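*Asks:* please find the sequence and the predicted model below.
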Amino acid sequence: MLNEHGAKVVIAGRREARLQEISKEVKFPENIAYSVADVTVPEQVQATIDLAIEKWGRLDVTFNNSGIMPLGMLADPSYNIDVWKKTFDTNVIGVLNGIKASLPQMHKQKSGLIISTSSVVGHVVMPAGAAYSGSKFAVRAIMEVLRQEERENGIRSSIITPGATRTELTNSIGNEAIQKAITESSNDDLDYAVRPEDLANAVLYMVDQPDHVSVSELIVRPRKQEI
């Protein structure tokens, strides 16, 4: 959507084939590049930011959007330190890596916008979501610290906070019973999940604001979602 509205974009992720596919699907393929990167690896995040600066000459927006959602009850033996560490490495350290890599260039420009994805469960909690909710509460705290630290430097921070959304995120749940329940409830009622393009519209709104306006957070829920 940003490409369609004239932005020059670098997309990043772990799956090169998917990045190539997206790069061919956009309206203006000459205005998109990709970087194979894992957000838990600082050097790969830095290489992505460096590519954007090298290719387009500046860095106006960084969008920290990578995340996983393993779910499980705390008493479940399979819901353990390995799962928790992976959750926090991706959802929290990944965001910090994106911020750290972006700030030097944005300081040079005296401008920039950093967006990170939290979640409705970064405001409320639910059973089976200890690590995931904890990670999303952390994202909100990190982004508020960023806002306070960088507000005099021309750098803005925003959080996009989705409710239930039709993406591949549910594939990372890791608990078959929970995944089945969530998937079936979403499939039974198509209005129980927002679409990726709904969130893209919200991000476009954030990006399109003038430099003196900081949209701190947008919560985007499906109308029928209870929490």
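*Replies:* Yes, it's here. Numbers count the residues shown, from 1 in each chain.

*Asks:* hey, let's count contacts and neighbours off CA atoms from now on
*Replies:* Noted.

*Asks:* can you tell me the closest non-neighbouring residue to the spatially most central residue of the chain?
*Replies:* Residue closest to the average C-alpha location in the chain (C-alpha atoms, centre = their mean): Asn65, at 1.7 Å. Spatial nearest neighbour of Asn65, excluding adjacent residues (C-alpha to C-alpha, 6 or more residues apart in numbering): Thr117 at 5.3 Å.

*Asks:* quick one: residues contacting the one you found.
*Replies:* Under the criterion of C-alpha atoms under 8 Å, 6 or more residues apart in numbering, the neighbours of Thr117 are Asn64, Asn65, Ser66, Val139, Ile159, Ile160, Thr161, Pro162.

*Asks:* take the one below as the second:
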Amino acid sequence: MKSIKGKTAIITGASSGIGEAVARKLASEGANVVLAARREDKIRELADELKGSYSAEVLAITTDVTSKQDVEDLVKQTKEAFGQVDILINNAGVMLLSFLKNDMVDQWEQMVDVNIKGVLFGVHSVLPGMLEKGTGHIVNISSVAGHEVMPSSAVYSATKYAVRALSMGMEKELADTPVRVTNISPGAVETELPSHITDEEVQDLFKDMLSGVKPLDSVDIAEAIYYALSQPDHVDVNEVIIRPVNQG
């Protein structure tokens, strides 16, 4: 296993859930961690906690990934603090499941902006620098919904299929470079995302679907990401699918 001690990692969506768990894991392994999210109070609190618990350097930078300028500024501030970006975890995402007939167009747009454009803005902001330095690892968080579609997930799945397609294209384009690409597709994870669903029909459906299934913990996803990051330079882990075991 390769050490990531001293490497600099940006984590988007770091204020809770998978992003928070990844931040804890990477900080515990000695990486410099940059927490990016809209909720300034959450990431600053987390940064203080991590700095008090580990020897890693931690920055909290308020960021809206739907803003190209915000993401560019995030990367600029990271480079000013640490010199370069070694790792980007494109984790920020929203899961606003709804039935198409209910016409929640604003939520469709929000998922496209966060789940697709947010990832693209991250890639845009770090890839040239990684290629110039001859090192780097980009981790995109897709979903099992990027492999399968269920009633109410049409738009969400479309965004996560897009993340997978982007990851696959990056893998091919960057295969002859030192920059590695990993696509992570989690199944059901215990996070706050389901609480953001406003379609009441879907809320009931979602509860039924998870009946008998114990969701994964965010730390399970963090461990999978660390596995990919800590492989030797000649190993490129392109795709990881993580599902909970059905307890029914």
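*Replies:* That came through fine. A quick note: this is a predicted structure, and the numbers were derived from the prediction, not measured.

*Asks:* re earlier: show me what the residue nearest to Asn65 of the first structure lines up with in the second structure.
*Replies:* Using TM-score structural alignment as the criterion, Thr117 of the first structure maps onto Ile141 of the second structure.

*Asks:* help me confirm that the residue nearest to the centre of the first structure comes into contact with Ser116.
*Replies:* Yes - Asn65 of the first structure is within contact range of Ser116, at 5.9 Å (criterion: C-alpha atoms under 8 Å).

*Asks:* the aligned partner of Asp217 of the second structure in the first structure: neighbour count?
*Replies:* Taking TM-score structural alignment, the alignment pairs Asp217 of the second structure with Arg195 from the first structure. Around Arg195 of the first structure sit 15 other residues, with neighbours defined as other C-alpha atoms under 10 Å.

*Asks:* and what of Leu59 of the first structure?
*Replies:* Around Leu59 of the first structure there are 22 residues (other C-alpha under 10 Å).

*Asks:* map it across to the second structure for me.
*Replies:* In the second structure, Leu59 of the first structure lands on Val85 (TM-score structural alignment).

*Asks:* got it, and Gly6 of the first structure?
*Replies:* For Gly6 of the first structure, the aligned residue in the second structure is Gly30 (criterion: TM-score structural alignment).

*Asks:* using the three-state scheme, assign its match.
*Replies:* Three-state assignment for Gly30 of the second structure (DSSP: H, G, I helix; E, B strand; the rest coil): coil.

*Asks:* beyond the longest helix along the second structure, next helix or strand please.
*Replies:* With secondary structure taken from DSSP state H, the second structure has its longest helix at helix 154-173. For helix 154-173 of the second structure, the following helix or strand on the C-terminal side (DSSP states H and E) is strand 179-186.

*Asks:* buried residues, the helix or strand just after that next one. List them.
*Replies:* Going down the chain from strand 179-186 of the second structure, the next helix or strand is helix 200-209, by DSSP H and E. Across helix 200-209 of the second structure, burial judged by 16 or more other C-alpha atoms under 10 Å covers Val202, Gln203, Phe206.

*Asks:* likewise for stretch 104-116 of the second structure?
*Replies:* If you call a residue buried by 16+ other C-alpha under 10 Å, then stretch 104-116 of the second structure has these buried ones: Gln107, Trp108, Gln110, Met111, Val112, Asp113, Val114, Asn115, Ile116.

*Asks:* hang on, the earlier thing: spit out the contact partners of the match of Asp217 of the second structure.
*Replies:* Thr165, Arg166, Thr167.

*Asks:* now flag whichever of those residues is closest to Ile155 of the first structure.
*Replies:* Top of the list for closeness to Ile155 of the first structure, among these and by C-alpha to C-alpha, is Thr165 at 28.7 Å.

*Asks:* which residues sit in contact with that closest one?
*Replies:* Contacts here follow C-alpha under 8 Å, 6+ apart; on that basis Thr165 of the first structure touches Ala193, Val194, Arg195, Pro196, Pro222.

*Asks:* nearest to Leu74 of the first structure, of the residues you listed?
*Replies:* Using C-alpha to C-alpha, the contacts of Thr165 of the first structure come closest to Leu74 of the first structure at Ala193, 26.5 Å.

*Asks:* tell me where the second structure has helices.
*Replies:* Going by DSSP H, the second structure shows helices at 17-28, 40-53, 68-82, 105-111, 118-133, 154-173, 200-209, 218-229.

*Asks:* circling back to that earlier point, in JSON lines: the contacts of Arg195 of the first structure, plus distance to Pro127 of the first structure.
*Replies:* Output for those, formatted as JSON lines (distance: C-alpha to C-alpha, whole Å):
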{"residue": "Thr165", "distance to Pro127 of the first structure": "19"}
{"residue": "Arg166", "distance to Pro127 of the first structure": "21"}
{"residue": "Thr167", "distance to Pro127 of the first structure": "21"}
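
*Asks:* give me the neighbour count for Leu50 of the second structure.
*Replies:* Neighbour tally, Leu50 of the second structure, other C-alpha under 10 Å: 21.

*Asks:* ok, and what's touching stretch 46-63 of the first structure?
*Replies:* 8-10, 12, 35, 37, 97-99, 101-102, 105-106, 109, 111-116, 207.

*Asks:* list buried residues within these.
*Replies:* So, by 16+ other C-alpha under 10 Å, the buried ones in the contacts of stretch 46-63 of the first structure are 8-10, 12, 35, 37, 97-99, 101-102, 105-106, 111-116, 207.

*Asks:* and the nearest residue to Val125 of the first structure once chain neighbours are set aside, how far from Gly67 of the first structure?
*Replies:* Setting aside the residues directly before and after it, Val125 of the first structure is nearest to Ser133 in space (C-alpha to C-alpha, 6+ apart), at 6.2 Å. The gap separating Ser133 of the first structure from Gly67 of the first structure is 12 Å, by C-alpha to C-alpha, to the nearest Å.
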